[in-house]
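**Student:** coords below, sequence missing:
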């Protein structure tokens, strides 16, 4: 699930190069090992938190370079002026500053290679029309957090510069209530707890995120097992499946998907982190339900309105595909 306003993105490109010697300015040294990136571009990427050395973030181009393996995350190149598209939206709240919607699974948050159209941004441009201000110099909705394309649930977007700045500050301070519902293979033990790890890009697959021993960024998830389904395959083992509520205290890329997988309870239907095969009865339930994505839904989003100061809280139930799967799992 990518949920924080960071440059990390599942469609991003990751460049890597090893710097054998240090001593000179970092931006100058990196320009030497990344010849396709200008020094000015590297300075901007450093400031955006898109550069790391041996898994640890670096941000100052004027600092002295240290030897190590450097990674640069390049965001997808997309048009600065996406087109409005009349796509139906489930609007939970809207005023002059922001809009809250229940995003369907299968809709990307913003245009990216392979998803140039049909995104939430395209839909909001048509829905909001002239009510949008020139965020960043372009009339477009301000996406301040993200849900993965195949994760459903509650999202907020800014319509004005002041709302964009205020929402960005709330997310940066983690002053947001965010709870997700996941259906998983097996269940974590204990049934309630907190997972606190470092999360960063996997050393074996730079397109994936992973729990790291060193480097990465701190990630905190509270979880509660709300229901379990099916008898354990082995005596004393975990149930076949479970419904888990996860509350985020940080918003790292794919955080819930990575954390649940790290506890041996990957999300059902997850094509990236769903290692291992569910029990035969669970596989049959998935097929019968029609679920064709990870069973993850952003159920609750609560925050203080960045302009009016009004407390807002929105809650939506999982959509039909997850609901059908849960009902089938209850019958196991």
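**Tutor:** Perfect, I can see it now. Because the structure is predicted, anything quoted here is derived from the model rather than measured.
**Student:** rest of the way, CA atoms for contacts and neighbours
**Tutor:** Will do.
**Student:** the helices in the stretch 1-150 of the chain, which residues?
**Tutor:** For the stretch 1-150 of the chain, the helices defined by DSSP state H, counting those that start in this stretch occupy 26-33, 39-47, 120-128.
**Student:** so which of these is nearest residue 172?
**Tutor:** Of all the helices of the stretch 1-150 of the chain, helix 39-47 sits nearest to residue 172, with 15.2 Å by Cα to Cα.
**Student:** what residues sit buried inside that closest one?
**Tutor:** 39, 42-46 (16 or more other Cα atoms under 10 Å).
**Student:** ok, now stretch 206-216?
**Tutor:** 206-212, 215-216.
**Student:** still on that earlier bit, may I see the helices of the stretch 1-150 of the chain organised as TSV, with distance to residue 113 added?
**Tutor:** Below are those laid out as TSV (distance: least, Cα to Cα, whole Å):
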stretch	distance to residue 113
helix 26-33	26
helix 39-47	20
helix 120-128	14
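**Student:** so which of those comes closest to residue 144?
**Tutor:** helix 120-128 (11.6 Å).
**Student:** got another one to weigh against that:
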């Protein structure tokens, strides 16, 4: 490999040089890069730099010969099974040049882990197309939860959206069928949560407010319909993003989510209902990387659709994806939840 230069793209603005290198040359270690910078072999616009230097669009990065880079590039990952590529393509409900939105089925894990042999993350190559970047997960939802999953098409977009999630500029609406009827019918669940154990086997519990190990957690909820006092349909909007937050918060109300395999005990599994988790990531309202906001909603999974039909709950038509160039995001999400009763 000879000396080459690469131009920093708009998508890579303000990225540290060492992180930029990891994206383009993942086989170059941090120590090796530091040596290349120290000896002046790596330069930006002809000037000496360090791994912590921030990049600006249109700058040129000088890359010295990296003998192992071509070998790693030629090996690459094994091609994705065509069946998996078709499967993830069927999940797409919105796509533009910055983001992709999936409607993940219940039972499919978002990422790998012990005992998980199939997950969304391993299938993302099927959505790469002609791009040099493989789409990236911006957030996760539980394996048993269905609904909206957001992907970024480039690393820069992923960073912007991750910051939006951390800054609470993302509005999420979930639909859940719960056992019982909450009192009051709407409100905010302000219940700290603590995690017991680690990994996939960890259990989340409602904690005391003075528990130093507990995490602050808040969820808005609204009862959208009910079948007497036995079963209710709730709209849920998490104001924080804790593991299993919605499932434990519903349990703390005394109304566990129908079919929950981990929380609620026998109460969550009444006779006559499909024994699957009835929690669906219904709507997502995000700041779009190109400006304005994007609102996307996902139709119910088959098992929840059947339960809605049996109970007489009317979900209505799923709104089409919509780009907006103004405010009103919170009102839009709330409207998506309420419209189902019309």
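**Tutor:** Cool, the structure landed. It should be emphasised that the depicted structure is a prediction, and the values quoted were computed from it without experimental measurement.
**Student:** let me see the TM-score of these two.
**Tutor:** After superposition, the two chains reach a TM-score of 0.64 (TM-score structural alignment, normalised by the length of the first structure), with 229 aligned residues with a Cα RMSD of 2.4 Å.
**Student:** redo the buried residues of helix 39-47 of the first structure as TSV? Include distance to residue 110 of the first structure.
**Tutor:** Below are the buried residues of helix 39-47 of the first structure laid out as TSV (distance: Cα to Cα, whole Å):
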residue	distance to residue 110 of the first structure
39	28
42	24
43	25
44	21
45	20
46	23
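**Student:** distance of the residue mapped onto residue 143 of the first structure from the second structure from residue 161 of the second structure?
**Tutor:** Residue 143 of the first structure maps onto residue 137 in the second structure when the alignment is built from TM-score structural alignment. Distance, residue 137 of the second structure to residue 161 of the second structure, using Cα to Cα, to the nearest Å: 10 Å.
**Student:** what's the overlap in contacts for the two?
**Tutor:** Residues touching both residue 137 of the second structure and residue 161 comprise residue 152, with contact defined as Cα atoms under 8 Å, 6 or more residues apart in numbering.
**Student:** who has more neighbours out of these two?
**Tutor:** residue 161 (24 against 19; other Cα atoms under 10 Å).
**Student:** what's the match for that one in the first structure?
**Tutor:** So, by TM-score structural alignment, residue 161 of the second structure is matched to residue 167.
**Student:** secondary structure element for that match, which one?
**Tutor:** helix 161-172 (DSSP states H and E).
**Student:** who are the packing partners of whichever helix or strand comes after that helix?
**Tutor:** Beyond helix 161-172 of the first structure on the C-terminal side, the first helix or strand identified by DSSP H and E is strand 177-185. Applying 3 or more Cα pairs under 8 Å, 6 or more residues apart in numbering; DSSP states H and E, we find strand 177-185 of the first structure packed against strand 241-248, strand 296-304.
**Student:** adding distance to residue 123 of the first structure and mean neighbour count, write those strands out as TSV.
**Tutor:** Listed next are those as TSV, based on distance: least, Cα to Cα, whole Å; neighbours: other Cα atoms under 10 Å:
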stretch	distance to residue 123 of the first structure	mean neighbour count
strand 241-248	27	24
strand 296-304	19	22
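**Student:** closest to residue 107 of the first structure out of those strands?
**Tutor:** Residue 107 of the first structure sits nearest to strand 296-304 of all these, at 13.1 Å, using Cα to Cα.
**Student:** quick check, central residue of the second structure?
**Tutor:** In the second structure, the C-alpha nearest the mean C-alpha coordinate belongs to residue 139, at 2.2 Å (Cα atoms, centre = their mean).
**Student:** tell me, how many residues neighbour the residue nearest to residue 115 of the first structure when sequence neighbours are not counted?
**Tutor:** Nearest residue to residue 115 of the first structure, sequence neighbours excluded (Cα to Cα, 6 or more residues apart in numbering): residue 108, at 7.0 Å. Residue 108 of the first structure has 23 neighbouring residues, counting by other Cα under 10 Å.
**Student:** distance check, residue 108 of the first structure against residue 186 of the first structure.
**Tutor:** Distance from residue 108 of the first structure to residue 186 of the first structure, by Cα to Cα: 29 Å.
**Student:** which element, helix or strand, includes residue 322 of the first structure?
**Tutor:** Using DSSP H and E, residue 322 of the first structure sits in helix 320-330.
**Student:** run a quick neighbour tally on the closest residue to residue 94 of the second structure other than its chain neighbours.
**Tutor:** What sits nearest to residue 94 of the second structure in space, not counting adjacent residues and going by Cα to Cα, 6+ apart, is residue 101, at 5.0 Å. Applying other Cα under 10 Å, we find 22 residues neighbouring residue 101 of the second structure.
**Student:** my guess is residue 101 of the second structure meets residue 150, correct?
**Tutor:** Yes - in this structure, residue 101 of the second structure is within contact of residue 150 by Cα atoms under 8 Å, at 4.8 Å.
**Student:** for the closest residue to the residue nearest to the centre of the second structure other than its chain neighbours, give me its contacts.
**Tutor:** With sequence-adjacent residues excluded and distances taken as Cα to Cα, 6+ apart, residue 139 of the second structure is closest to residue 150, at 6.6 Å. Residues counted as contacts of residue 150 of the second structure (Cα under 8 Å, 6+ apart) are 99-102, 137-139.
**Student:** before we move on, the earlier item: sitting in helices, which of the buried residues of stretch 206-216 of the first structure do you find?
**Tutor:** Among those, no residue falls in helices (DSSP state H).
**Student:** of all the residues you listed, which comes closest to residue 284 of the first structure?
**Tutor:** So of those, ranked by how close each gets to residue 284 of the first structure (Cα to Cα), first place is residue 208, at 27.6 Å.
**Student:** go ahead and confirm the closest one touches residue 202.
**Tutor:** Yes - between residue 208 of the first structure and residue 202 there is a contact at 5.6 Å, judged by Cα under 8 Å.
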